[in-house]
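**Q** take this sequence and fold it.
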Amino acid sequence: MKKAVMAISGIVMVLYLIAHMIGNLKVYTGRDSFNHYSEWIRTIGAPALPPQTALTIIRIALIVAVVAHFWAAVSLWRQAKRARPQGYVTKKAVAQSYASRTMRWGGVIVLLFIVYHILDLTTGTVNPEGAGSTPYDRLVASFSNPFITAFYVISLLLLGMHLRHGIWSATQTLGQSNRRRERTVNAFALVFSVILTAGFLIVPFSVLFGLVD
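**A** Alright, predicted model coming up:
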């Protein structure tokens, strides 16, 4: 049950990440277009729905998914720790990939990154341009700082590793993989996580190197 919760909540977050990445690439269409897109997100469903109704629903769904994912991860970790005798090491544990061994702490770092990301680019609370600036100006101001960009890059690389292992684990949990399919699933997980990570990384690098200003 807990593994299913983790897999399904992970899928919800991955779908959001895909949409978010595509939206980020709107920055290459210019300041006005990007700001218009950011405003459109807040008015989806208007005038039938009040402003930000659809966005609020999406945010609630994401919060539920994040909380469920985190709860399942902690519960499974505690369950595994109780079942494993102290000091017991198996060949399988030794052979685990770097991404697998760092899933727990990588997930915590990604969670902290999400909080900072919201305060930086969504609310503008910690952004150099402040809360009253436009989304485009906040994005440029943030990624023009090499230290902030470095933090984003590290966090996104950890997210990529988390995704690669998570996609593989989800297929195992949902019964969509077997020994014959493992190579295909592993290849897909790697390619997908690399493309998604690169899609997010290209924007801060473009700002940092002056391709977007």
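**Q** please make it C-alpha for all contacts and neighbour counts, starting now.
**A** Fine.
**Q** which one is residue 146 nearest to, not counting chain neighbours?
**A** Excluding the flanking residues, the one nearest residue 146 by C-alpha to C-alpha, 6 or more residues apart in numbering is residue 208, at 6.8 Å.
**Q** do residue 109 as well
**A** residue 155 (7.0 Å).
**Q** does the one you found count as helix, strand or coil?
**A** Following DSSP: H, G, I helix; E, B strand; the rest coil, we place residue 155 in the helix state.
**Q** now it: how far from residue 8?
**A** To residue 8, residue 155 is 22 Å away according to C-alpha to C-alpha, to the nearest Å.
**Q** please give the structure of this sequence too, so both can be compared:
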Amino acid sequence: MATPTLIKGGRSTRSTIALKLLMAVTGLVFIGYVLLHMYGNLKVFAGQDAFDTYAHHLRTFGEPMLPHKGLLWIIRVVLLLSIIGHAYAAFTLWARANSARTSKYVVKKAVAATLSSKMMRWGGVALLLFVVFHLLHLTTHTINVNGDPESPYDRVVSSFQPEQWWVAAIYLLAMVALAMHLRHGVWSACQTLGLTNNARSRMRANSVAVFVAVLVAGGFALVPLSILFGIVD
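**A** This next block holds a predicted model:
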């Protein structure tokens, strides 16, 4: 009777490891994307021509081998699949953690968790809702907070004017959630990938996690803040 139990436990452990690997790999996809996206957003400081040219090239990149907007659709498909995989792994692991909550070890571990890890799950949900808002705002133009200018630069700048301070507030709050998600996510990915085997590697992983979180969230936040305070107009 013991053998099936051991096999079942082994399968459960392998399944958990696989889910954590799925979260780590899809998380790395997101990090690569947000770094590139942040770089593109910072083009706003180079002026309207530079920003609009960048936005145009995203749609024509790879032509004629790729169709118009071909690169954007490839990125969108990869991101959509990554989101599905990431969310599935997260909620499956979340459900398993809740079912094991009676264990003293799990309770002690939960008490010792950092603020970012406690907010990880609900922060992820908040970020998902923000992504929907962001797409409706600046991709499909379903949400028009200050008209619908043809120029991508004008569309961004007009959205974060002081009269639309609430839009900037939504984006800045989302960046706080993103920073916390990235800090804990990068750390967890390093653990899953076996990069935290000793005190030095754990310290290094934590430093990388904090650096990535501050770099990405701070870089994104610069745009609405600079527009809101009149540095970019």
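**Q** where exactly do the strands run in the first structure?
**A** Read by DSSP state E, the first structure holds no strands at all.
**Q** what's the mean distance for the longest helix anywhere in the first structure versus the second structure?
**A** Taking DSSP state H as the criterion, the first structure has its longest helix at helix 53-83. When the second structure is superposed, helix 53-83 of the first structure averages 0.7 Å from its matched positions, counting by mean C-alpha distance after the TM-score superposition for the first structure.
**Q** distance of the counterpart of residue 202 of the second structure in the first structure from residue 72 of the first structure?
**A** Following TM-score structural alignment, the counterpart assigned to residue 202 of the second structure within the first structure is residue 182. Here the distance between residue 182 of the first structure and residue 72 of the first structure works out to 24 Å (C-alpha to C-alpha).
**Q** with residue 184 of the first structure instead?
**A** Where residue 72 of the first structure is concerned, residue 184 of the first structure sits at a distance of 26 Å (C-alpha to C-alpha).
**Q** looking at these two, which is more packed in?
**A** residue 72 (20 against 12; other C-alpha atoms under 10 Å).
**Q** nearest spatial neighbour of the equivalent of that one over in the second structure, skipping sequence neighbours?
**A** Under the alignment (TM-score structural alignment), residue 72 of the first structure pairs with residue 89 of the second structure. Closest residue to residue 89 of the second structure apart from its sequence neighbours, by C-alpha to C-alpha, 6+ apart: residue 19 at 5.1 Å.
**Q** quick one: map that neighbour onto the first structure.
**A** Per TM-score structural alignment, residue 19 of the second structure is aligned with residue 2.
**Q** likewise residue 128 of the second structure?
**A** By TM-score structural alignment, residue 128 of the second structure lines up with residue 111 in the first structure.
**Q** could you do residue 165 of the second structure as well?
**A** That one, residue 165 of the second structure, aligns with residue 146 by TM-score structural alignment.
**Q** burial count for that match?
**A** For residue 146 of the first structure, using other C-alpha under 10 Å, the count is 15.
**Q** before we move on, the earlier item: the residue nearest to residue 109 of the first structure matches what in the second structure?
**A** Counting by TM-score structural alignment, residue 155 of the first structure corresponds to residue 174 in the second structure.
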